[in-house]
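>>> sequence and predicted model, in that order:
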Amino acid sequence: MTLSLDEYATLARRELPEDVWDFIAGGAGRERTLAANEAAYDTVCLRPKALPGFTEPDTHVRVLGGRWAAPLGVAPVAYHELAHRDGESGTARAAGALGLPLVVSTFASQSLERVAREASAPLWLQMYCFRDEEVTRSLAGRAAAAGYEALVLTVDTPFMGRRLRDLRNGFQVPPHIVPANLVEGLAEGARADVAASPAAHSRTAFHPALDWSVVARLREWSGLPVLAKGVLSGDDARAALDAGVAGIIVSNHGGRQLDGAPATLEVLPEVVAAVAGRCPVLMDGGVRRGSDIVVALAFGATAVLVGRPVLHGLAVDGTAGAHAVLSLLMRELADTMALTGRATVDAVDVSVLAPRAMHLRHLELP
């Protein structure tokens, strides 16, 4: 019996080749930001509530007009087939069965159309923008045609960060796994370049000089709302709003871009204050327990996204494993809400947080 996300990670590591594990688990540089994302939650205490007066809390939440079963979704992560052959379609089935959204990566190992056929809950498409504008335009239009409800523009990745584990391993995506959304129309050699070395491909293919005007273009090409993912400051949040985004995702790319960037939980209040209720504020990074979701909500998040844990579940047991991971987080979320006396998601606010205990240096022990 697997009872925590940490246990799923341990089991997944046994299942995956070492270089694949490192590609999924690793971060940039010395991995300070990667570690900080999880550690931030350990600095926060929750305040229990005596006799709350209800049984099961209602975890439902509305985001951009969609109703989610919990303030929880699947973050965009590339190449789900690295973890299991079920891939993104399996993740979509798992999330959909629970009423949770999935953000599909540009670098998915299965096409966005194939994933849409398996989905029964909201789908968003994560967008990188390419030097070849037609590639970006095509992705945006395809997402709209396939029924996706929003685009998620990644704003922190003009190129992929320096990920030392991948460099040491000489990591390459196995030849049977391809970026399914990008290979159509590419010459055979270009296909190999895209698939084999994600970091090298990003240096040549990603648009290196984007500004916020891209938000309007994505909206024009797709007719869909656009969220900005990778915001870590109030200034960038205000710039995103001025550009017309429909939502903001506080993210440091799972610690995979700028090593030394702050943990997402640390900057969440600054971004929430800058947004001042004008759009939803989501966050990812370090969420490993249902209680972490409550902490994020207390700091002002509308919802959270999780990435690596879902791949851990896939690696352990395919679609069923991804479903189990998300179910576990939902159960822990409901339990934490009940124990803190919060009957609905809207009732979770800063008052759920407790000050950390001071050292009782003057206490005389018998």
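Looks like it came in fine.
>>> CA only for contacts and neighbour counts going forward, please
Noted.
>>> got a list of contacts for the helix or strand hosting Arg238?
Secondary structure from DSSP states H and E places Arg238 in helix 234-242. For helix 234-242, contacts defined as CA atoms under 8 Å, 6 or more residues apart in numbering pick out 212, 228, 231, 248, 270-275.
>>> what segments of the stretch 101-250 of the chain are strands?
Along the stretch 101-250 of the chain, the segments classed as strands by DSSP state E, counting those that start in this stretch run 102-104, 123-127, 150-154, 226-231, 247-250.
>>> and here is the other one:
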Amino acid sequence: MAETLNDYESLAAAVLPAETYDFVAGGSGSETTLRRNRTALDAVTLAPRVLAGVAAADTGWRVPAGVVGGASMPVVVAPMAYQRLLHPEGELLLARAAAEAGVPYAISTLSSYPLEKIAGIGGQCWFQLYWLRDRGVVESLVGRAEEAGCSAIVVTVDVPVMGRRLRDVRNSFALPDDVVAANLVDPVTEAHVGVPGLSAVAAHTASAFEPAVSWQDLEWLRTRTGLPLILKGILDPRDATRAVQLGATGIVVSNHGGRQLDGAMSSVDALAGVVDAVDNDCLVLLDSGIRSGTDVLRALALGASAVLVGRPLLWALAVDACGEALELLRGELADAMMLAGCADLAAAGWLTTGRA
């Protein structure tokens, strides 16, 4: 049994093919931003409150506007592609664990099971949208998400092209035949054709994704769905302000886990500026680098409403321990809140923070 979320990585590495491990673990370029996410989070210090009279910590997350119908903690399972690479049940297993843990699960456009089957698990589901070259497919995906009962659309806005992920290039990484982009019209794609010195997944992204997506496209999407829109991949406060003007319900401050622009600032370093820019006009969530309950508390103290957790849950998926990992995270958060004198999440937002 793992003692921390980080333990799942070594457990997964022992059972996964090396190229699959690299696909999940790797970042873009020299992986500077990948490392920076952890360095920056570790530098955030908290001043605990004492004599607070707290007998128990309530980790429950209650959000208006229908995005979250109550969650056991301020955590969302991040949208992550091709989860059958890690386990034959892939998205179905992780979505089931999220439902049992009482947290939302974000379904990826590139999920390896159809979104309807994942949403049918029965928990709270969001649908993550990559903007495709075929706008008709975009509209169809959004309609399918609505019909399947998803409660929000998460538009990833930081992938005009895929970052150059050198581990995948060196491995000539390609998807195995039984792992497909199940939501797309032609699920067997360039992503399955290995070419020496190239990433087949990057080749598929280049052919399928629209690089010139703009704010006008988001305005068009706003007219096509009544679901809340959450924009994932914002670091600049000016973009956050524009998102609010567009009518976004939420913003995910994210550098895509260090997998897009290498040299981008850490997500946690960008958080305060975005929180100030939106001035409580929308939810702000933090993604990239979260590895513990203390990290969740750090994010809340800096003004985030919640966090997205990605890689640690993929590592747990590889060893059939998704539920265990989510319960471990909830326990860590409760412990951190007790030690900081926080009875509930609102109290966490009043903690004083510093930098080591």
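Everything's here; your move. Only a predicted model underlies this, so the values are computations on that prediction, with no experimental measurement involved.
>>> can I get the strands of the stretch 101-250 of the first structure in TSV with mean neighbour count and distance to Gly73 of the first structure?
Supplementary listing: the strands of the stretch 101-250 of the first structure in TSV, determined by neighbours: other CA atoms under 10 Å; distance: least, CA to CA, whole Å:
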stretch	mean neighbour count	distance to Gly73 of the first structure
strand 102-104	28	6
strand 123-127	26	10
strand 150-154	25	13
strand 226-231	26	14
strand 247-250	28	12
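>>> distance to His323 of the first structure added to those, as a markdown table?
Formatted as a markdown table, these follow (distance: least, CA to CA, whole Å):
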| stretch | distance to His323 of the first structure |
| --- | --- |
| strand 102-104 | 12 |
| strand 123-127 | 16 |
| strand 150-154 | 23 |
| strand 226-231 | 25 |
| strand 247-250 | 23 |
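>>> so which of these gets nearest Arg114 of the first structure?
strand 102-104 (11.1 Å; CA to CA).
>>> still on that earlier bit, the helix holding Arg238 of the first structure aligns to what range in the second structure?
Alignment of helix 234-242 of the first structure against the second structure: residues 237-245, by TM-score structural alignment.
>>> mind checking how far the most centrally placed residue in the first structure is from Ala301 of the first structure?
For the first structure, Ala75 is the residue whose C-alpha lies nearest the centre (CA atoms, centre = their mean; 2.6 Å). In this view, Ala75 of the first structure and Ala301 of the first structure are 15 Å apart by CA to CA, to the nearest Å.
>>> one step back: map the residue nearest to the centre of the first structure onto the second structure.
So, by TM-score structural alignment, Ala75 of the first structure is matched to Ala78.
>>> surely that match touches Val103?
No - the criterion here is CA atoms under 8 Å, and Ala78 of the second structure misses it with Val103 at 10.9 Å.
>>> ok, now which ones touch Ser291 of the first structure?
332-333, 336.
>>> let's go with 6 Å and repeat that
Ser291 of the first structure is in contact with 333, 336, counting by CA atoms under 6 Å, 6 or more residues apart in numbering.
>>> which SSE is it in?
Using DSSP H and E, Ser291 of the first structure falls in helix 290-298.
>>> so how far does that helix sit from its counterpart in the second structure?
For helix 290-298 of the first structure, the mean distance to aligned residues of the second structure following superposition is 0.4 Å (mean CA distance after the TM-score superposition for the first structure).
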